[in-house]
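Participant: Sharing a sequence plus its predicted fold:
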Amino acid sequence: MSRTITRHDLADLARGAALLGTGGGGDPYVGRLLVERAMLTGSGTITLLDPGELGDDDLVIPVAQMGAPTVMVEKIPGGGEAVAALRALEERLGRRADATMPIECGGINSMMPLLVAARTGLPVVDADGMGRAFPELQMETFSVYGVPGSPLAIGGENGETVIIDTGADNARMEWLARGITIRMGGVAHIAEYAMSGADVKRTAVPNTLGLGLRIGRALREAREEHRDPVQALAAAMEGTLYDKVRVLFRGKVVDVERRTVAGFARGHARLAAFQGPGELELTFQNEHLVARADGRVRCVVPDLICVLDADSGEPITTEGLRYGQRAVVVGISTPALMRTPEALAVFGPRAFGLDIDFRPVEDLVSP
């Protein structure tokens, strides 16, 4: 059933999206400010559609921001780039979109479709193609289950647009789009994976924007009421497709090594236990890929690895990790359609060059 998003929902949604971003996806705070500004000059509300409300022949065009999160912190969008990409793709397809949608529900890309909606009046489908955030464009449930990403439109900060069409080769589409994004300064905006309503219902992870709103509200209320944010998070996940929540580690950040390479933020972070021996290492490529406690894998992609401030419960992004932060690291199970052999071949640990086989977090860590 459709619902209305107002400006008052955006702070909670941004907080929940930061958690679902598993450390990456870009800072949703910047996206939230862009959406708030756009809503002030528009109708003031955005319609969020359940996937089941789409007609099978409706045209849905997802939009997103692309680039390294470390660059996004300093290179703030103007606000019109994603709309320009959408319009360029509509022109290429010869048809107007009936709705837009996120390609990922985590980080700033939870906000980009809302920004487009606020500027164009389009509804936003409450679903996405990652169920979290991933660093590469072919790492989509859309791609896994047969939707081509091409043609893709890229919009830059100076009004330029580029169309890429690699047919069904979504990995090559990513490679070309990454190179263009680097030459646009490290950040660009894209419209891709144009698909029918029937394909959305078949391939998308459903109701993830609503989940982000639910998570953000639960973390905020826990802080306001001085309750344990991890317990509040686990309660918010009950009955959803992400219903296994495990505490992986509690400790202080003692080292962060982070670099921007080939359009990605790559690196490692180490946490030391609050009391006694024990250490956790996080490896990330925009998003956290694997968490190892004392050398043992505790959680691995595509399951979610989320770092929360130990006191406030606020999610901490990979570009926000700093020495001395007191943190809780949490692992969360992903939906079943993200754990199939076909899905793991595209965004499982070996797709990132990790010599690890996927094991569900609920098998690696007891409740």
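Facilitator: Now that the structure is in, tell me what you want to look at.
Participant: switch to C-alpha atoms for all contacts and neighbour counts from now on
Facilitator: Fine.
Participant: quick one: contacts for the spatially most central residue of the chain?
Facilitator: In the chain, the residue lying closest to the centroid (CA atoms, centre = their mean) is Gly106, at 2.3 Å. Residues near Gly106 by CA atoms under 8 Å, 6 or more residues apart in numbering: Ala17, Ala18, Leu19, Leu20, Gly21, Thr22, Gly24, Gly25, Gly131, Arg132, Ala133.
Participant: by contact count, what packs against the strand of greatest length in the chain?
Facilitator: Under DSSP state E, the strand in the chain containing the largest number of residues is strand 245-261. Other helices and strands packing on strand 245-261, by 3 or more CA pairs under 8 Å, 6 or more residues apart in numbering; DSSP states H and E, are helix 229-237, strand 264-273, strand 326-332, helix 361-364.
Participant: Below is an additional structure, to be compared with the one above:
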Amino acid sequence: MSWTLRKADLDDLARGAALLGTGGGGDPFVGKMLVTQALGEAGEITILDPEELDDDAWVIPVAQMGAPTVVVEKMPRGTEPELALITLEKHTGRTADATMPMECGGINSMIPLLVAARRGLPVVDADGMGRAFPQLEMETFSVYGISASPLAMANEHDEVAIFDTGSDNARLEGLARGVTSRFGGMAHIAQYSMTGADVKRTAIPRTLSLASAIGRSIRLSREQRVDPVQALVDGLADTLYGYGRVLFHGKVIDVDRRTDEGFARGSVRIAGVGDEELEVQFQNENLIAVQSGVMVAIVPDLICIVEADTAEPITTEGLRYGQRVAVIGIATPPIMRTPEALAVFGPASFGLDRPFLPVETLEQPVLAE
């Protein structure tokens, strides 16, 4: 069912979206502030259920592209994603009837809301990842036949670029990543234009609603003085994701993080009870969790790091020595686990020499090689 989003809803949505972003997807505070400002004029935004979207409606998703570490020091002006959408509309000769997130994340669930508020558009309650991934071709849209081209890109200086690589979405990622680096490590993009019928066929539905529900659950559990981490895990059972569990509790003892080729890459080590230790490797987003030599979760399943006492999500750029955290593993929706999907964003796509094993099968985890 479609619903109306107002300023009062943003805290819950940003918190839940940051959790689903698995460490990536951008800073939730930055995204929330951009939309709060835009809603000061627009008042409200319609969040459109994908089943209520006309089959012939024209939907243009928008997002921020670049290393999350850059956004900490380089705030968006706020006009860039709208300019990207306008540029793509002019290039294709088709005007958007709605916009949509490309991924979940603290900022990338917010960018479409910012554009919607400024353009008077509805936002489709769906996205192409159900989490966040670092590369443009890593979308269910791409897996199930939607071309990422043409892509429009804009920066804070009103510089724009158009790329069209036909059906080669991986080639498009490489070209756009290069220009993003020349833009200073961050750009805003509009791409994967599609019909409403294509949205229903290829998107992961109702992820904005889910993010809002997750954020609300965390907030209410704090107010009621119950364990917010356990409340979060329990609340996943009746969702499209269906399963989650706490993988580890401990203290961050080391963070190795660098910005490389437009990505934030590295790892975090977390010490638990006794000699137990968990290491999480990331490329913008968390990719694999290994506990004392034993794999406990792997991409595309979600690996989320939260503050132990509050369940507040921690992004990869926000990891710091001494934080007391809980690490949560969440099953990804079935559309993300097909052979076609795993070929695009499974472990091998990130250079991980591991098979994909569903997190729910790893309660008795396998030894990592």
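Facilitator: Here it is on my side, so go on. Fair warning: this is a prediction, and the values are worked out from it, not measured in the lab.
Participant: follow-up on the earlier one: among the helices and strands packed on strand 245-261 of the first structure, which is nearest His189 of the first structure?
Facilitator: His189 of the first structure sits nearest to strand 264-273 of all those, at 15.4 Å, using CA to CA.
Participant: mean shift of the top helix by length along the first structure relative to the second structure?
Facilitator: Assignment by DSSP state H gives helix 208-224 as the longest helix of the first structure. Relative to the matching residues in the second structure, helix 208-224 of the first structure has an average distance of 0.7 Å after the fit, by mean CA distance after the TM-score superposition for the first structure.
Participant: tell me what that helix is packed against?
Facilitator: In terms of contacts (3+ CA pairs under 8 Å, 6+ apart), helix 208-224 of the first structure is packed against helix 10-20, strand 127-128, helix 229-237.
Participant: of the ones you listed, which approaches Val116 of the first structure most closely?
Facilitator: Of all these, it is helix 10-20 that lies closest to Val116 of the first structure, at 14.6 Å by CA to CA.
Participant: Contacts for the following helix or strand past the closest one next, please.
Facilitator: Per DSSP states H and E, the first helix or strand lying C-terminal to helix 10-20 of the first structure is helix 28-41. Residues outside helix 28-41 of the first structure that contact it (CA under 8 Å, 6+ apart): 7, 10-11, 14-15, 17-18, 45, 76, 79, 107-112, 114-115, 118-119.
Participant: tell me which residues of helix 28-41 of the first structure are tucked away?
Facilitator: Judged by neighbour count (16 or more other CA atoms under 10 Å), helix 28-41 of the first structure contains these buried residues: Pro28, Tyr29, Val30, Gly31, Arg32, Leu33, Leu34, Val35, Glu36, Arg37, Ala38, Met39.
Participant: what does the last one align to in the second structure?
Facilitator: The alignment partner of Met39 of the first structure in the second structure, by TM-score structural alignment, is Leu39.
Participant: Look up how far Arg206 of the second structure lies from that match.
Facilitator: To Arg206 of the second structure, Leu39 of the second structure is 21 Å away according to CA to CA, to the nearest Å.
Participant: Also Phe350 of the second structure?
Facilitator: 27 Å.
Participant: higher neighbour count, the two?
Facilitator: Neighbour count, other CA atoms under 10 Å: between Phe350 of the second structure and Arg206, Arg206 has more, with 22 against 14.
Participant: For that one, give me its contacts.
Facilitator: With contacts defined as CA under 8 Å, 6+ apart, Arg206 of the second structure is in contact with Asp49, Pro50, Asp125, Ala126.
Participant: what do you get if the cut-off is 7 Å, keeping everything else the same?
Facilitator: Shown in contact with Arg206 of the second structure (CA atoms under 7 Å, 6 or more residues apart in numbering): Asp49, Asp125, Ala126.
Participant: Same question for Leu53 of the second structure.
Facilitator: Residues in contact with Leu53 of the second structure, defined by CA under 7 Å, 6+ apart, are Gly196.
Participant: mind checking how far it is from Ser212 of the second structure?
Facilitator: 20 Å.
Participant: so who does Ala351 of the first structure touch?
Facilitator: Taking CA under 7 Å, 6+ apart as the test, what Ala351 of the first structure contacts is Ala345.
Participant: Which position in the second structure pairs with it?
Facilitator: By TM-score structural alignment, Ala351 of the first structure lines up with Ser349.
Participant: neighbours of Thr92 of the second structure, just the number please.
Facilitator: 10.
Participant: how near is the aligned partner of it in the first structure to Val245 of the first structure?
Facilitator: Thr92 of the second structure maps onto Leu93 in the first structure, with residues paired by TM-score structural alignment. For Leu93 of the first structure, the distance to Val245 of the first structure (CA to CA) stands at 42 Å.
Participant: which ones are touching Met65 of the second structure?
Facilitator: Residues counted as contacts of Met65 of the second structure (CA under 7 Å, 6+ apart) are Met186, Ala187, His188, Ile189.
Participant: Closest to Ile328 of the second structure out of those residues?
Facilitator: Among the contacts of Met65 of the second structure, Met186 lies closest to Ile328 of the second structure (CA to CA), at 28.7 Å.
Participant: Can you name the residues that contact the residue nearest to the closest one when sequence neighbours are not counted?
Facilitator: With sequence-adjacent residues excluded and distances taken as CA to CA, 6 or more residues apart in numbering, Met186 of the second structure is closest to Gly66, at 4.6 Å. Residues near Gly66 of the second structure by CA under 7 Å, 6+ apart: Thr180, Gly185, Met186, Ala187, Gly262, Phe263.
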